[in-house]
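Asker: pasting a predicted model and its sequence here:
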Amino acid sequence: MKKILHGILLMMTFGIMGQTKNDSVSSFQKMKEAIKLELKEELKAELKKDFIKENKSLVDWSKFTLSGYGVVNYYHYGRYDTDLNIKDKFDAERLNLYLGYNFNDWISFKSEIEFEHGGTGSTIELDTQEEFGEYEQEIESGGEVKIEQIHINFAIRPYLNVRVGRMKIHFGLAQDLDRPISYFTTHRQEMENEILPLGWYENGVQIHGIFWKRLKYEVSITNGLDASGFSSRGWIKDGYQTRFEMANGNSLAFTGRLDYKFGKNKYTYVGMSAYLNDAAANRPKNDMSESAYVTILEGHITYDEDYLRFNSVILWGNLENSNIVSRKNSSLSNNLGVKRTPVGKNTLGFSFEGGYEILHFINTTAKQKIYPFIRYDYYDTMHEVEGNVIRKPRWERSALMGGINWFVHPQIVLKAHYQNRRLGSDNYDPVTSLYTGRKQEENTLSAGIGFSF
């Protein structure tokens, strides 16, 4: 500020002198401009000091949250009776990013964006399982960017919170144990992934909370499934409404979940879930007057304490009027992009996964971890049928897996496992067409890397 005062005095001096000397006018103007510039710089410096001192920011980054995870896998196929020409594959399976914002201490925003299979756009797929070797154009399963979640959460009380928007349906365990550091296999949990939409996100309202620090509940009212996507292989999986820009909401879905936490780790709990929805009302066209209620029940347990980790799920589902759904689906247009195969009335599934950390036997202070593990899945999407629908034993499947997880860092894991999947269908020699005396098998060796942050 001393420089400013000196400048003002100089300006006054030159002003007096300028009254008697005409040739000093230009010098006065130059000095005036120089003082104005210096004054501006001084004011900027003062403002900057005040800005830093008060620690103000145009964007309060402390209110934002960012997290995510990713998976990249390699698959080598051995004996694969259902597709003798199958090729080994690399798959940039998923990159999920979560961006959140805290408006205040009880209102927050959460979003999730998923980059799936390395890109965006439609793909062509050779379907040897249900489409009899036909090429089909896929919009959904390959190269995709999706907004999975976008909702506002109101944290009213520990026992009463409300989410509004598009959110995750926490049904089963795979929806909770969805980060690659939370499950042992390279790919998603097989039984749940073959029967249910994974990940499963719907639009609506979700009420959740916790009592006595251990009893957790969640109740969701959302848009439901579309029965035109049901199939032999996946049961209701492809009824997940992603084929159109907007989801039909003629029939709402009701989901309830209850968990009891009994350990120190957040992934140590036991619980159950239930789902109910009339999927006929959400078909693209009004081509089915009968209802098609989907009822799914499941029980689960997950344990992660000290060196032992395991989890297990048992699942049962029922589809009302599955024979009528099968008949209506068989006459759907090819342009709809659905399987149009017969649908089972009941589905049954069971899974178990367990591993034990062994590196501590060698080095008790090691920060890295090594888990040998085993996993078993059994599932039958045509466990029971009704009407004139013929049960296909091919869709009764069991898979035994064994492998290893190496946590090079608590948030980075290298994985490898071998899988033997057995189908309920008989195997025939591809050359002689004679029965080989055994069931069909699908064997896979896979490896991958997963990370979470």
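Answerer: Thanks, I have it. Residues are numbered from 1 along each chain as shown.
Asker: C-alpha from now on. contacts and neighbour counts both.
Answerer: Will do.
Asker: check the secondary structure at residue 105 for me.
Answerer: When the structure is reduced to helix, strand and coil (DSSP: H, G, I helix; E, B strand; the rest coil), residue 105 reads as coil.
Asker: could you check how far it is from residue 208?
Answerer: In this structure, residue 105 lies at 17 Å from residue 208, with Cα to Cα, to the nearest Å as the measure.
Asker: same question for residue 127.
Answerer: Residue 127 is 40 Å from residue 208, by Cα to Cα.
Asker: so which of these two has more stuff around it?
Answerer: A direct count of neighbours by other Cα atoms under 10 Å for residue 127 and residue 208 places residue 208 higher, at 20 against 14.
Asker: ok but that one is inside a strand, no?
Answerer: Yes - using three-state DSSP, the secondary structure at residue 208 is a strand.
Asker: assign a three-state SS to residue 68, would you?
Answerer: Assigned state for residue 68: strand (three-state reduction, three-state DSSP).
Asker: without its sequence neighbours, what residue ends up closest to it?
Answerer: Taking Cα to Cα, 6 or more residues apart in numbering as the measure, residue 68 lies nearest to residue 97, with 4.3 Å between them; neighbours along the chain are not counted.
Asker: any idea how far that neighbour is from residue 414?
Answerer: In this structure, residue 97 and residue 414 are 20 Å apart, going by Cα to Cα.
Asker: got another one to weigh against that:
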Amino acid sequence: MKRILLSIAMLTATIGFSQTVVQDTTATKNQQLNAAQNILNGTGSKGITIGGYAQVDYNQPEGDNGTLDVHRLVMLLGYKFSDKVQFVTEIEYEHVKEVYIEQAFLNYSLNDKVNIRGGLMLVPMGIVNEYHEPTVFNGVERPSMDKSIVPTTWREIGVGVTGKFDDASLRYQAYIFNGFTSLNGDKTLGGSNGLRNGRQKGAESTVNTPNLSAKVDYYGIPGLRLGASGYFGRTQAADDIQEIDGADVGINMFGLDARYIKKRFSARGQYIHALISDADDYNTLNEANLGSELKGWYVESAYNLLPLSKEQKLDAFIRYEQYDTHAATKDAAITRNLAFNRQEWTAGLSYHIANGAVVKADYQILDNAAEGNEATGQLNVGFGVWF
């Protein structure tokens, strides 16, 4: 309790000291931008664009020691060769000691309706995988189902097309990617992390089967944005084992998402469902516990406690999510683990102290369906920036 009170006092002092302001720049049609889109939409005929975002967290589980973490620091670099050709990359430092390339792609724009892209790109599934800058989502941490089911940040190497038709209020994306790796060193797919261990992240990625990813967004109703996404293919296996039963699995993933903004009220929701084929052979070969179905959903609502005339914004929010990486195991030759069927409540504040700077605090109640399990709590405090 002393730790929690100290954390709340520190947050209050930080908020009270701030003097900067933020302007609500929400578009009428809710055409939100992420970091890469912001670079691609930059002005000027040629030249370099520099930006970044960062997130620093304090997590205090109930009954355990807390952790302080520079969770991520991302440098954004873009170069505009001409009005049609641009390069975008994100270099990410995680937990101070880990370095990744999050995106690195070349974009050729024929017009607003057709852009051809190739390189390391985000897989368009759900909301947070594409829109994960810390100032654009509530909560110190990203939604948990976006870590285990999607899994964020999910990016792979591929090629595809993207564009929008403003007359129809539609934005589309369609890509061919390499898929998850079947084995990541000694790490297998499955368990509480679902498919997360299979992300190749563009690092000497194995590819033997192309995977299709596509998404359509509709923004024709003021304040509302609806998305439908799909991912279809198989995991990638090494040459020496790719012909063995269980060397890879099939993945069919579907997603629906919605975002709504009206004056001081906002809401969002998401549903993801993944069907895994050949999980039984995979588990037998690799002594793994990959389920034959993974699914999850969440709903969230928020309300700005400050008048719209104010340039700062203080969102009070609450989110409920339920996600299960063992939603079905009957075709996976394993016993379902009910501890992987999780439910979470998250409630807190997001104080946007400047355009691109936010201070956050929330409290979570974490539970699962295992017999005899007792829910636990966790306090999270942090800040995020995006410029």
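Answerer: Perfect, I can see it now. Given the structure is predicted, the values throughout are model-derived calculations rather than measurements.
Asker: picking up where we left off before, OK, contacts around the residue nearest to residue 68 of structure 1?
Answerer: Taking Cα atoms under 8 Å, 6 or more residues apart in numbering, we find residue 97 of structure 1 in contact with 66, 67, 68, 69, 112, 113, 114.
Asker: neighbours around residue 2 of structure 1, how many?
Answerer: When neighbours are defined as other Cα under 10 Å, residue 2 of structure 1 has 6 of them.
Asker: repeat for residue 277 of structure 1
Answerer: The burial metric for residue 277 of structure 1, expressed as a neighbour count using other Cα under 10 Å, is 24.
Asker: same check, this time on the one 3 residues further on
Answerer: For residue 280 of structure 1, the count of nearby residues is 27 (other Cα under 10 Å).
Asker: test my guess that it contacts residue 224.
Answerer: No - between residue 280 of structure 1 and residue 224 no contact is recorded; they are 9.8 Å apart, counting by Cα atoms under 8 Å.
Asker: weed out the non-buried ones from the contacts of residue 97 of structure 1.
Answerer: When burial is judged by neighbour count using 16 or more other Cα atoms under 10 Å, the buried members of those are 68, 69, 112, 113, 114.
Asker: so how far is residue 256 of structure 1 from the fourth one?
Answerer: Put plainly, it is residue 113 of structure 1. Look at residue 113 of structure 1 and residue 256 of structure 1: by Cα to Cα, they are 25 Å apart.
Asker: cool, residue 373 of structure 1 as well?
Answerer: Between residue 373 of structure 1 and residue 256 of structure 1 the distance is 31 Å, computed by Cα to Cα.
Asker: about what we covered before: now do the same for the residue nearest to residue 68 of structure 1: its match in structure 2.
Answerer: Using TM-score structural alignment as the criterion, the counterpart of residue 97 of structure 1 in structure 2 is residue 75.
Asker: pretty sure that match sits in a strand.
Answerer: Yes - using three-state DSSP, the assignment for residue 75 of structure 2 is a strand.
Asker: buried ones in stretch 51-64 of structure 2?
Answerer: Of the residues in stretch 51-64 of structure 2, those buried under the neighbour-count criterion (16+ other Cα under 10 Å) are 51, 52, 53, 54, 55, 56, 57, 58, 59, 60, 61, 62.
Asker: before we move on, back to that, what's the most distant pair in the contacts of residue 97 of structure 1?
Answerer: 66 and 114 (13.7 Å; Cα to Cα).
Asker: the stretch 301-450 of structure 1: helices as residue ranges?
Answerer: When secondary structure is read from DSSP state H, counting those that start in this stretch, the stretch 301-450 of structure 1 shows helices at 322-330.
Asker: ditto for the stretch 51-200 of structure 2
Answerer: Residue ranges of the helices in the stretch 51-200 of structure 2, as given by DSSP H, counting those that start in this stretch, are 145-148.
Asker: onto which residues of structure 2 does stretch 410-421 of structure 1 map?
Answerer: Mapped onto structure 2 with TM-score structural alignment as the criterion, stretch 410-421 of structure 1 occupies residues 355-366.
Asker: check structure 2 for its longest helix and report it.
Answerer: Ranked by residue count, the top helix of structure 2 under DSSP state H comes out as helix 2-17.
Asker: contacting residues around that one?
Answerer: The set of residues external to helix 2-17 of structure 2 that reach it, using Cα under 8 Å, 6+ apart, is 60, 351, 353, 359, 361, 379, 381.
Asker: want to throw the residues you listed into a markdown table with distance to residue 124 of structure 2?
Answerer: Converted to a markdown table, those look like this (distance: Cα to Cα, whole Å):
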| residue | distance to residue 124 of structure 2 |
| --- | --- |
| 60 | 32 |
| 351 | 28 |
| 353 | 30 |
| 359 | 27 |
| 361 | 28 |
| 379 | 30 |
| 381 | 29 |
